[in-house]
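Participant: Pasting the sequence and the predicted coordinates here, then a few questions.
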Amino acid sequence: MARAILDDESNDEAAMPSSTAVCSGHIGAKKVVINLPSQPAQASDVQAMAQDLPKRFGRVEILITGFGSALISDAVKPGDVVISHRDIGNGGSQKANSPRNLLRQAADVLQREVGTDGRWLLSGLTAGASTPTNTGNIMQGQAHDFDDNPQLHYLNTGTNIRSGGDIDISVIAVDVDIILKNLPVDSMIVLGVDDGKGLPEGNVSSRRDMENPITARVILYARELVKLSTMQYLMKTKSSIQGTETIVPPFTDPVILPFESHQYPLSGKGVFLVIPTANKEKEAILRGAFGDQAPNGADLHVITVPADSGVGEQPYNEAGSLGAHNRITNALRALHAENHQETLRLRGIGTVIVASIESYIQTDYLPRPTDYGIVVIRNATAEKTTACLSWGTTVDPAYVDRARRFGFDGDPNFGRVTVGKVLAAHVPGLDEADWQAVLGGRSRYELLKEAIERLEIPWGVE
């Protein structure tokens, strides 16, 4: 099963120790050597492996993967993955002029990209990237009782992970506390968490069936970690990436789906503006635009009703307009609640308007992926809708591809991880919510404000 980590397996027998328990190959451009014991190893065996591999292959990093039930706690559940790193050698520190441990760096970046969300481990990273067939097969058809929303847990030192004994694992078996104190090189530990039910020792087939879902998650995390350590071209500084992208005009006029009709208890001339977002910057833009453009004498009342977009954290293509539409639809439905009905009556509201902003990445029909904002305004009383796109900021497709690696919420345009989050993970100090200000030289909020200023608001009041 350890071979599932590899993109390709080496045929160079001369490079291999005289043991069928070892395989080598590549993950991306990085040479990887895996020791696969024929049976669970003791701590002393692992110590020998860890010391032998660097001597034979000149390795300066070791990745240890495995699983164990002793990790279960209130926070760590069966099916979760635990990641730990520990600097070994030179008193736990590295020389100032030495390159930083690439696995450690990759683990930090991956943590910034996905946080504690491990759902991407279930999909086998099939979206936007190829996955070895054997790895994909591990993930398919597994009947298990583990949570389908696995969490990632990050620990600073291996001594925080107590195995309680030997741990059967996909690459090597390890008593973590003992081995981490004596490993000769920098190390990463990746452990899956089993349910701790304990199968009869002789029931090898049943034990393997239980281990596969856990081991597969560990394999996929380990593979992604190693591959990411080879993708140094994504790492940038703010100064090196500043002004590298272009501000471009809207590529088309937005198309908005029809809205449902709603009847509210209207009794006056007041205008009730509903903003369906918890984003304070977008709320401020809409409040400012409506305040500036309000007709003389208009009695404007503004509330926020955070509503779900239903298109994931990172919408792509038509999911941008759909997300704005969904927010407005959900907000209009929410206004039928008794507390909102009472507010409409007490404030003498005669017109209900909902205004939504949805940022998204356009990848179709353009030479380079571009971040746009769509503004949709719905006058539910007059049943009129207006919409427009902001100017956009182009972005390197490598970061878009990276974001798409982590999967989707049921649709390939409903991304789970934002491009901004990926950019900020690779560019220290970059604002994931307004990376446009650095890459394109103009804040996304400035572009959105200009878009609304160009848009005719359907007031529907005399």
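Facilitator: Now that the structure is in, tell me what you want to look at.

Participant: C-alpha from now on. contacts and neighbour counts both.
Facilitator: Fine.

Participant: give the contact list for Ala107.
Facilitator: Residues near Ala107 by C-alpha atoms under 8 Å, 6 or more residues apart in numbering: Leu225.

Participant: In addition, the following structure is provided for comparison:
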Amino acid sequence: MARAILDDESNDEAVLPSSNAVCSGHIGANKVIIQLPSQPAQASDVQAMARDLPKRFGMLETLITGFGSALAGDVVKPGDVVISRQDIGHRGSQKANLPGNLLHQAADVLQREVGTDGRWLLSDSTACVSTSPNTSKIVQERDPSFDHNPQLHYRNTGTNIRSGGGMRISVMAADVDTVFKNLPVNSMIVLGVNDSKGLPGGNVSSRRDRENVVTARVILYARELIKLSTMQHLMKTKSSIQRTETIVPPFMDPAILPFESHQYPPSGKAVLLVIPTANKQKEALLRGAFGDQAPNGADLHVITVPFDSGVGEQPYNDAGSLGAHNRITNALRALHGENHQEMLRLRGIGTVIVASIESYIQTDRVTRPTDYGIIMIRNATAEKTTACLSWGTTVDPVYVDRARRFGFDGNPNFGRVTVGQVLAAHVPGLDKADWQVVLGGRSRYELLKEAIEQLEIPWGVE
């Protein structure tokens, strides 16, 4: 399975004189030497190899992978992945920030991109992680005994990796600090958490199956880490990307799916506006627009109740319109509940309107990926709908591709990781929710405000 981590393999006996060195090749632009220790691995074995490899091959950074059993706690579960390096959590460490320490920088970026979510390590999303033909060799079926999505845990060396959060890892040595003690400073350890408790002693097949699942996750993480370290301009500054993108007009009129009919017993002439979002800036935009455009004498009531879009954290293409539609539909359905019906009666509501804003990335039918916002307003009482797109901000496809690498929620347009989160991971200090103001020179919320101001609200009241 070790060879599967490589983009291409190059077994050169002149380069690999040791029988322990399994193979060499490339991951991206990085030359990679894979060497297996004796089994079971001892701290002295790992230390000896880590000291010897840089001397023989001029290597700069060392990545040690493996797996071990865990005493499961509330935090760490079997099937999770633990990433440890000497500088994590040490404010005084400066070595990890040296320009040449790309592996540590890549680990920081990857952590900011995905946090603790390891779902992208599962077999159903590995197609998004890598296009390497070798990757298929490490894809394993999901083991039912690992009944949760894998989590990523970042630990210091020493006691934290052995007992932090109720966890104890036994791998390579009784104390991981012993392994790290004499390693080169540019060293990391990536461990898969395995737990053989509950398996009969003779159940070798089941044990191997579980070990294979854990090993696959570790290899996929390690491969992504090494691949990321080869990314051109891994880290950028806000000034270097300022106004590098373009503000562009809507590329087409938004498509509006038909809505279900929802009628509520009228209790008066007041208008209820429901805003189905937890985004405070979008809420403020809609409150302001409806307040400014309300007909003379209109009795407007506004409530904010967040509802799920159902299109993932990062919608693409038609999922933008679908997300706005879903939020409105979920809100209209919820209004039939007894508590909301009582609210409609007490406030004397005769007209119900739901307004939603959904930001999304357009990749189809455009020359460059573009972040747009769709504003959709549904008057359920009059059964009228209006919608429009804001002007958009283009974005480098490199960052869109990275966001898409981390998988989808059942549909290739329902992304799990936002492009803004990826951008902010590579550009310290960038606001992941409003990167448009730096890259395009105009705030996302300014563009949305202009669109709402030009949209005719279907009041449906006299």
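Facilitator: Ah, there it is. Every value quoted in this text rests on a predicted model; they were computed, and no experiment measured them.

Participant: Please state their TM-score.
Facilitator: The TM-score (TM-score structural alignment, normalised by the length of structure 1) is 0.93; 455 aligned residues with a C-alpha RMSD of 2.2 Å.

Participant: Spatially nearest residue to Ala433 of structure 2 (excluding sequence neighbours)?
Facilitator: Gly420 (6.2 Å; C-alpha to C-alpha, 6 or more residues apart in numbering).

Participant: for the longest helix anywhere in structure 2, packing partners?
Facilitator: Counting by DSSP state H, the longest helix found in structure 2 is helix 204-229. Packing partners of helix 204-229 of structure 2 (3 or more C-alpha pairs under 8 Å, 6 or more residues apart in numbering; DSSP states H and E): strand 21-27, strand 62-70, helix 102-114, strand 187-194.

Participant: Report the angle between the last one and helix 204-229.
Facilitator: Taking axes from the mean of the first three to the mean of the last three C-alpha atoms, to 10 degrees, one finds strand 187-194 of structure 2 and helix 204-229 inclined to each other by 150 degrees.

Participant: what angle do strand 187-194 of structure 2 and helix 102-114 make?
Facilitator: Counting by the same axes, to 10 degrees, strand 187-194 of structure 2 lies at 50 degrees to helix 102-114.

Participant: List the superposition-based mean deviation of the host helix or strand of His85 of structure 1 with respect to structure 2.
Facilitator: Using DSSP states H and E, His85 of structure 1 sits in strand 81-86. For strand 81-86 of structure 1, the mean deviation from structure 2 after alignment is 1.0 Å (mean C-alpha distance after the TM-score superposition for structure 1).

Participant: For stretch 202-217 of structure 2, which outside residues touch it?
Facilitator: Outside of stretch 202-217 of structure 2, the residues within contact range by C-alpha under 8 Å, 6+ apart are 66-67, 79-81, 121-122, 138-143, 192-194, 196, 199.

Participant: List buried residues within those residues.
Facilitator: The neighbour count (16 or more other C-alpha atoms under 10 Å) marks 66-67, 79-81, 121-122, 138-140, 192-194, 196 as buried among the contacts of stretch 202-217 of structure 2.

Participant: mind listing the helices for the stretch 201-350 of structure 2?
Facilitator: Counting by DSSP state H, counting those that start in this stretch, the segments of the stretch 201-350 of structure 2 that form helices are 204-229, 238-241, 280-293, 319-334, 338-346.

Participant: Of those, which is nearest Tyr264 of structure 2?
Facilitator: Between Tyr264 of structure 2 and the helices of the stretch 201-350 of structure 2, the shortest gap by C-alpha to C-alpha is with helix 338-346, which sits at 8.0 Å.

Participant: Mean distance of the closest one to its aligned residues in structure 1, please.
Facilitator: Here the mean offset of helix 338-346 of structure 2 against structure 1 after fitting is 0.6 Å, by mean C-alpha distance after the TM-score superposition for structure 1.

Participant: quick check, distance from that helix to the centre of its chain.
Facilitator: Relative to its chain's centre, helix 338-346 of structure 2 lies at 39 Å (C-alpha atoms, centre = their mean, to the nearest Å).

Participant: Hey, what's the angle from that helix to helix 319-334? Just curious.
Facilitator: Interaxial angle, helix 338-346 of structure 2 versus helix 319-334 (the same axes, to 10 degrees): 80 degrees.

Participant: what's the matching range in structure 1 for helix 338-346 of structure 2?
Facilitator: Aligned by TM-score structural alignment, helix 338-346 of structure 2 falls on residues 338-346 of structure 1.

Participant: For the matching stretch, buried residues please.
Facilitator: Buried residues in stretch 338-346 of structure 1, counting neighbours by 16+ other C-alpha under 10 Å, are found at Leu344.

Participant: got a list of contacts for it?
Facilitator: 264-267, 272, 334-335.

Participant: possible to save those as a markdown table with distance to Gln39 of structure 1?
Facilitator: Listed next are the contacts of stretch 338-346 of structure 1 as a markdown table, based on distance: C-alpha to C-alpha, whole Å:
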| residue | distance to Gln39 of structure 1 |
| --- | --- |
| Tyr264 | 70 |
| Pro265 | 73 |
| Leu266 | 75 |
| Ser267 | 78 |
| Phe272 | 70 |
| Ala334 | 59 |
| Leu335 | 63 |
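
Participant: I'd like the distance between Ser38 of structure 1 and Ala2 of structure 1.
Facilitator: Going from Ser38 of structure 1 to Ala2 of structure 1 by C-alpha to C-alpha, to the nearest Å gives 12 Å.

Participant: Of these two, give the one with the bigger neighbour count.
Facilitator: Ala2 (19 against 10; other C-alpha atoms under 10 Å).

Participant: Was I right to think that one contacts Ile219?
Facilitator: Yes. Counting by C-alpha atoms under 8 Å, Ala2 of structure 1 does reach Ile219; the two are 7.2 Å apart.

Participant: From Ser321 of structure 1, how far off is the residue nearest to Leu455 of structure 1 when sequence neighbours are not counted?
Facilitator: Computed as C-alpha to C-alpha, 6+ apart, the closest residue to Leu455 of structure 1 that is not its neighbour in sequence is Cys388, at 6.7 Å. Cys388 of structure 1 is 10 Å from Ser321 of structure 1, where distance means C-alpha to C-alpha.

Participant: overlap in contacts of those two?
Facilitator: Counting by C-alpha under 8 Å, 6+ apart, the contacts common to Cys388 of structure 1 and Ser321 are 254, 374.

Participant: between those two, who's got more neighbours?
Facilitator: Per other C-alpha under 10 Å, whichever of Cys388 of structure 1 and Ser321 has more neighbours is Ser321, with 29 against 24.
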